[in-house]
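Engineer: The following block contains a protein sequence and its predicted model.
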Amino acid sequence: MKIKRFRPNPPQALAFGFILMIVTGSILLSLPISSSDRTGMSFIDALFMATSATCVTGLSFFNIGQDFSFFGQIVLLLLVQIGGLGFMTIATLAALVFRRRISFRERLILQEAMNQNTTEGIVRLIRKVLLYALVIEAVGALILTIRWTFEMPFGRAVYFGVFHSISIFNNAGFDLFGMFADRRGSLMHYVEDPIVNLVTVLLIILGGIGFIVISDLLTYPKTRKLTLHSKVVLSVSAGLIGLGTLVIFLFEFTNPMTMQPLSPIGKTLGAMFQSVTARSAGLSTLDVGMLRQATQFFMIILMFIGAAPGSSGGGIKVTTFAILIGAMIAMVRGKEDIVMFRHRIAKDRIYKAITFTLLSFFLIVFAAMVLSTTEDFPFLGILFEVTSAYGTAGMSMGLTSQLTTFGKVVIILLMFVGRLGPVTLAFTLTSKSEKELFRYPEGKITIG
């Protein structure tokens, strides 16, 4: 009897690749050499950190600058870089270096990884992805290095510049400033520093809009055209950043624990930074736990929306959000079609957007309900943590350091599903769908 060989479909191959990376990272991080005190960490803690890095989330109950050795920090950084670009992108780079032909099956996996609708030009896109990422990270590292040479030795400034540029561009949110005993966490020390703020915000935005949009912007001077995808991503992202900055500014303007002591420029920079970072990056210049509840809940909404498709950010994605808003506007105006920039949105895109949003919403609600019974923490903080994990935003109100073992497992699963996307995971777990041979008669039910 001939044994049928298992050949994973593209979503399954993508999921298995991430699992392999996470397991490998967990083993490396659990080694004594990865800890600064050489005692090692438990496997569940190593698994949590490896998942957070590979899924470019940034949640951590460790002080990265103090608790991890140089080796451990480099392992985290490599996981962030590979996880942000995608393991198939790195594998394609290796294949191109060794002049190996990219098979059609591998192109299908790349198509799935990059959220493309076709395999046409996918290898060319991967080359652009690698080039753009390296150039953007190098420029970011250079500027940050120059800035930090004014307050630390040159060698450390270079290391900090490279580490944070990669972490920020890939929307991971890990930082090393915990090694300084006289500083607060994340980038709070630089809340009024225009250079650190603007460079960080620009890196986050470039990492969050996706390589397809970056490619479109770079070719715009020649073509004078942007694709519908790029127009939607750029317009919705700009709108969310502007609205987020205004809302956070108004809510926190008089909060003595966050923005009240800051100068007018500091208040503006702080509001803008939180608006940008909430959708995927995980860094912060304000104490998230001290924000007003209205601000925290608003940030939950931003984390749920997330970044753009084809980026390292999570959430339901800005294009999905745009389709949902478009559907609402079309319904209110009595229109049958959703029209954006003089283009009608296909019905299958609308169904996918609704499915993706509902699956994400139900998953977050279910996880929050479960953790509210196992974790001793206010519900808003639990909802914040769950949404942050699923949206790979990496922000926390303090729950991460208090998670039980069960809570860590739940957050690990959320980070993994959030990076892959629930629809991709559903395709991974289900068998190949069969074409329907008939359709049922149409029925009508009352709505509203």
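Structural biologist: Here it is on my side, so go on.

Engineer: C-alpha from now on. contacts and neighbour counts both.
Structural biologist: Fine.

Engineer: now the helices for the stretch 151-300 of the chain?
Structural biologist: In chain order, the stretch 151-300 of the chain shows helices spanning 154-169, 194-209, 211-223, 228-252, 264-277, 293-305, with DSSP state H, counting those that start in this stretch as the criterion.

Engineer: Redo those as CSV? Include distance to Ile325.
Structural biologist: Conversion of those to CSV gives the following (distance: least, CA to CA, whole Å):
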stretch, distance to Ile325
helix 154-169, 28
helix 194-209, 19
helix 211-223, 21
helix 228-252, 10
helix 264-277, 20
helix 293-305, 12
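
Engineer: Please compare the first structure with the one that follows:
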Amino acid sequence: MYRRAIRWLSASPPRTLLLGFTFIIFIGALLLNLPAATAGGQSMPFIDALFTSTSAACVTGLVVVDTGTYFSAFGHWVILILIQIGGIGFMTMATLFALILRRRISLKERLILQESLNQGSIEGLVRLVQKVIFYALALEAAGAFMYTLRFMMDMNFGQALYHGVFHAISIFNNAGLDLTGDFRSLTGYSTDLYMNIVSIVLIILGGFGFVVLADLFEFRGKRKLSLHTKVVLTVTVCLVVVGTLIIFIFEFTNSRSFGNNSFGEKALVSLFQSVTTRSAGVTTVDISEFRQATQFFIIILMFIGASPGSTGGGIKTTTFAVLVGAVLAMMRGKEDVVLFNYRLAQERVYKALTVTLFCIGIVLLGTMVLATTEDAMFLVILFEATSAFGTVGLSLGLTGELSTPGKLTIIFLMFMGRLGPLTLTYALGPKPGRALYRHAEGKIIIG
């Protein structure tokens, strides 16, 4: 029975990804459950260890205990490894070890990589994996160096390096876990221009996706960007600018969130929150003090998320772009969705619509369950559910007070958000076959 289940799970790339992520999460939970993983030397409740392991592996950042003070150095390294594997992808890491050992990458492994990296074909996958590893490690190393320089102003070199490496990996992978203590995130650096810029750059680069990073780094040679890269860059810039303006306007007179900061400092805080809401999860102010209108707008940004093949979650920027393009085409009476003078196939539009509706359904289901198990305001529950599914990690304070059913619900949402609803559907559903006939066309009234 056990072998049959393993064979069924490994029969297709989506099922292998499902099995791999589940295995990594449970191994992480077992390690975090060890007494050596906590600062107090006592085993944490397994449900909390499972929650933390899922949050790290799914690069979310929601926590039920304070990462900086509750865990020991061993626990921190377990979390860091989970973040790295979850951010880059366990198949990417496995391929790296295979390349180091000079082992040939099989066709099945290439298909799993294709699914993991969200690619359209298996051509050039091994080269892409090498680029993914190089770009990720290079950017994390640069981030660790920059953070260490800043942390050296507050602590000795050893601690600064330790904090610098942890935060660079966590923030580049959009995980949002930090070592600052007392659930403070980066609130102590809200007006620190240096820390804000370094963090914003890491978050955005991590959220671009490795395909976009490869395209950008090779631009000098090719002098041309792909349609995918153009769409990602355009949507990212638009969302960051619009998000910054709306948060700035809504919170400008809110002394509980922005305090007595100057005009420029308020603009900097607004920019950081606009960037981090898309999947990073670190924050420089207390989000729970924001006005409800701002919190609801943040929910929208979290739902959109980062870009395909990145360390972030959500429905993805390209999905959002296709939906907006489809709406504009319908309003103009056009049959085709056109982006940057390229016509999109109907299949892409259907997939974008399917992903969006699927994600809305999952978030609403999680919200309804949490509304049943938890005693909190509806907006707080919706915020927490969206943050978990979008693998963002921002919280209005509910996560630390969750009941066991509530923790299991958030674990499910984080897992679904990282793996992707369509991947899970393909993994659990039957193998699709080709239809031998088409039904007669029918007409219904829309709108």
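Structural biologist: Great, that's in hand. All of these numbers come straight from a predicted model, not from anything done at the bench.

Engineer: on that earlier part again, need the helices of the stretch 151-300 of the first structure in JSON lines (columns: distance to Leu96 of the first structure and mean neighbour count).
Structural biologist: As requested, these are exported to JSON lines (distance: least, CA to CA, whole Å; neighbours: other CA atoms under 10 Å):
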{"stretch": "helix 154-169", "distance to Leu96 of the first structure": "23", "mean neighbour count": "22"}
{"stretch": "helix 194-209", "distance to Leu96 of the first structure": "24", "mean neighbour count": "21"}
{"stretch": "helix 211-223", "distance to Leu96 of the first structure": "19", "mean neighbour count": "15"}
{"stretch": "helix 228-252", "distance to Leu96 of the first structure": "28", "mean neighbour count": "18"}
{"stretch": "helix 264-277", "distance to Leu96 of the first structure": "34", "mean neighbour count": "23"}
{"stretch": "helix 293-305", "distance to Leu96 of the first structure": "35", "mean neighbour count": "22"}
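
Engineer: Which one of those helices lies nearest to Pro422 of the first structure?
Structural biologist: Checking these against Pro422 of the first structure by CA to CA gives helix 293-305 as the closest, at 13.4 Å.

Engineer: helices or strands up against that closest one?
Structural biologist: Packed against helix 293-305 of the first structure by the contact rule (3 or more CA pairs under 8 Å, 6 or more residues apart in numbering; DSSP states H and E) you find helix 228-252, helix 379-390.

Engineer: Nearest to Ala94 of the first structure among the ones you listed would be which one?
Structural biologist: Judging these by CA to CA, what sits closest to Ala94 of the first structure is helix 228-252, at 29.0 Å.

Engineer: what about that closest one, distance to the chain center?
Structural biologist: Remark: helix 228-252 of the first structure is offset 17 Å from the chain centroid, using CA atoms, centre = their mean, to the nearest Å.

Engineer: List of residues touching it?
Structural biologist: 209, 212-213, 216, 258-260, 267-268, 271-276, 291-292, 294-295, 307-308, 318-319, 322, 340-341, 343 (CA atoms under 8 Å, 6 or more residues apart in numbering).

Engineer: Please apply the same query to stretch 361-375 of the second structure.
Structural biologist: Judged by CA under 8 Å, 6+ apart, the contacts made with stretch 361-375 of the second structure from elsewhere in the structure are 378, 381-382, 385-386, 389, 402-403, 405-406, 409-410, 413.
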